[in-house]
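Undergrad: Mind folding the following:
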Amino acid sequence: MNILLTYGPPAFWCAWVFLFGLGVGSFLNVLIARLPYDKSPIWPGSRCGACLQPLKLRDNIPILGYLRLRGRCRMCGATFSSRYLWVEVGTGVAFLSLFVIEVMTQAIGGPEFLRPWHYAPGLKFSWFSASPPPQDWLLFASHAFLLSVLIVAALIDAEHRVIPTQVTYIGTAVGLLASTLLAWPWPSDPAVLAQIQPNAPWFLPNILGKLPTGMTLWPFWGPLPTWTPAGSWQLGLCNALIGAAVGTALVRGIKFLFEIGIGKEALGLGDADLMMMAGAFLGWQVVLIGFFAGGLAGLLLKIPSVIYSLITGRTVVSELSFGPGLALGIVATWFAWPWVSSSAVVLFEPVVLGVLVIAIGGGLLVAGILLRRK
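TA: Model prediction:
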């Protein structure tokens, strides 16, 4: 009985979030299948791609429907891609991970091993409460939306080498609205910033652990300008606009410099749109670091196809889709922000930031020229 009282409510909400993620994943499958062909995600209903017969309602139940049919159409026996199953499972796991990291770890009175991940004082609630408070759910819903559109963009780019603007433009618009209305340090009270010495440089190590994470992980600059006070819509709008601008400008600038050097197309404008969307939600610091983490992730994702080519002797597409890697880099940077931020504070130093931009730009230009000569 004690175990039920202690773990019952949290287990229920974790299970609910996972099941909700499965349902969202089912809808994401529709978007992934239809958006590349400019088809409506609403009409017509789900049907077999071979015989065009509508699927029964019970066949659309996440995971269970696929397993009951054994991955085949009930009418004609055509095989369904296993992607449908894995997207549902992956979305459920992603939603559950987000909920645990950003919400459940903030609970007071929980297990000793479940310590706060992000520093977000505004999310604290009792482990024994019937449900986390509304602001916790609102933050989860906002960030779950970002996770969803990143999944859609990444998987479409992996298969079709294109990222539909319907995904990135709508995602950017939602990010701009959410960041403006839920301005940093929401959901925490701006009073938590009183522990930071007024006008003290934010690039010094003594700032670590004192900056709360919010809808946007960090503000666009610190100390905050007087015209963008903490919690104001002005700050939220600046965070979103600057984050989106840095996200798209970063990819477009690197694309421009690298193409000058190498003499052919590199990256794509869809990648720039994806980073713009992420910046509107999370801020410019996350997309800056996430871009380079995404480059590494993209290379790691390419390794299995190279190994497959070597083993089977079959050729694979040599060009690399950066969308999946960039999405993974953003999510990894976002989830690991408590550790990444210990180095990211130097981005509040103008001189360091300027040197970093010049070094990155010059390095990419030189690398492109060397590759072109080769």
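Undergrad: C-alpha only now, for contacts and for neighbours.
TA: Will do.
Undergrad: tell me what the helix or strand encompassing residue 270 is packed against?
TA: Using DSSP states H and E, residue 270 sits in helix 269-282. Under the contact criterion of 3 or more CA pairs under 8 Å, 6 or more residues apart in numbering; DSSP states H and E, helix 269-282 touches helix 134-160, helix 165-181, helix 233-262, helix 284-312, helix 322-335.
Undergrad: mind checking how far that helix is from the chain centre?
TA: A distance of 10 Å separates the centroid of the chain from that of helix 269-282, by CA atoms, centre = their mean, to the nearest Å.
Undergrad: helix/strand/coil for residue 187?
TA: Assigned by DSSP: H, G, I helix; E, B strand; the rest coil, the conformation of residue 187 is coil.
Undergrad: Next, the second sequence, to be compared with the first:
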Amino acid sequence: MIAATATLTGGFGLLIGSFLNVVIFRVPAGRSVVSPPSSCGGCGVQIRPFDNVPVLSWLLLRGRCRDCSARISPRYPLIELLTGVVFTAVALRFAPWVALDLPLPSALGPIAETLAFAVLAGVGVALAWIDIDTQRLPDAIVLPSYPVVAVLLLVAAASTADWGSLLRAVAGAAILFSAYFAMAFAYPQGMGLGDVKLAGLLGLALGWLGWGELAVGGFGAFLLGGAYAVVLVLLRRAGRGSGIPFGPWMLAGAALAVFAGKPIWLGYLHIVGLG
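TA: Down below sits the predicted model:
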């Protein structure tokens, strides 16, 4: 059952990754993600369905357009693979197959929880890449994610009467949003409002998991982003005053918290003598 679930979610993630390629390219430009259909940037010919199979089509075409031989960037299969991997990781982390042994409505809990974090994973892949490309975190992606994740967590809480986790999720959203808003207000050159809005969404998800995960995700973003900035400075790829897209590091810190937050937090408490 575990292998079957991982395979199915990984395959579904590849398909979502193909759609995210469209989102990453069109949303920052204010274009529709529905129409027109995808086409080659070189010759303008609409991409055929059999040339739009995630990863496989790129490999069979050897990274070239079938009609004009224009180069197709390897970032497209990379995003598809990344999305497949993170979807599989989410499924393994939250184990939705346990719902098969639960009566309704309790079965809705693990399913809704898994879906909430799968949505966050897909949104995260798109936002990270857009921020790298444009240093923006579009409201068109971030804001609609709030009600989607919130409703799914509400369903998960209601199915098991776990209202404490839901209240902690709301508190986590408020804490991270307020902290980032204060930083953006104090130093607007270093923190944008897009980061603030994303912080609330991440706080919602991390707060659901626990206070330790919230702390690890919050501080992890600055530790990972800071380490990256130091490496850039040492390699002379950036100066002390250079800015870097911070959204990817917020998402990396959140991912660290989702998959390893509890042991990291417990280890920290042990080191400081509180565990």
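Undergrad: How close are the two chains, by TM-score?
TA: Here the TM-score for the pair of chains, by TM-score structural alignment, normalised by the length of structure 2, is 0.83; 262 aligned residues with a CA RMSD of 3.1 Å.
Undergrad: re the thing from before, redo the helices and strands packed on helix 269-282 of structure 1 as CSV? Include distance to residue 10 of structure 1.
TA: Putting those into CSV (distance: least, CA to CA, whole Å) gives the following:
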stretch, distance to residue 10 of structure 1
helix 134-160, 14
helix 165-181, 27
helix 233-262, 31
helix 284-312, 30
helix 322-335, 21
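Undergrad: Would you tell me which of these gets closest to residue 90 of structure 1?
TA: With CA to CA as the measure, helix 134-160 is the member of these nearest residue 90 of structure 1 (9.2 Å).
Undergrad: For that closest one, buried residues please.
TA: Buried residues in helix 134-160 of structure 1, defined by neighbour count with 16 or more other CA atoms under 10 Å: 135-136, 139-140, 142-158.
Undergrad: picking that back up, so which of the helices and strands packed on helix 269-282 of structure 1 comes closest to residue 344 of structure 1?
TA: Among these, helix 284-312 sits nearest to residue 344 of structure 1 (CA to CA), with 7.4 Å.
Undergrad: Could you name the helices and strands sitting against the closest one?
TA: The elements that helix 284-312 of structure 1 packs onto, with contact taken as 3+ CA pairs under 8 Å, 6+ apart, are helix 233-262, helix 269-282, helix 322-335.
Undergrad: Kindly recompute the last result at 6 Å.
TA: Other helices and strands packing on helix 284-312 of structure 1, by 3 or more CA pairs under 6 Å, 6 or more residues apart in numbering; DSSP states H and E, are helix 233-262, helix 322-335.
Undergrad: With mean neighbour count added, can I get those in TSV?
TA: Output for these, formatted as TSV (neighbours: other CA atoms under 10 Å):
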stretch	mean neighbour count
helix 233-262	22
helix 322-335	23
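Undergrad: who wins for proximity to residue 164 of structure 1 among the ones you listed?
TA: helix 322-335 (11.3 Å).
Undergrad: How far does stretch 126-145 of structure 1 sit from its chain's centre?
TA: On CA atoms, centre = their mean, the centre of stretch 126-145 of structure 1 falls 18 Å from the chain's centre.
Undergrad: rewinding a little: among the helices and strands packed on helix 269-282 of structure 1, single out whichever gets nearest to residue 87 of structure 1.
TA: Ranking those by their distance to residue 87 of structure 1 (criterion: CA to CA) puts helix 134-160 first, at 8.5 Å.
Undergrad: any idea of the angle the closest one forms with helix 165-181?
TA: Put simply, helix 134-160 of structure 1 runs at 160 degrees to helix 165-181, going by axes from the mean of the first three to the mean of the last three CA atoms, to 10 degrees.
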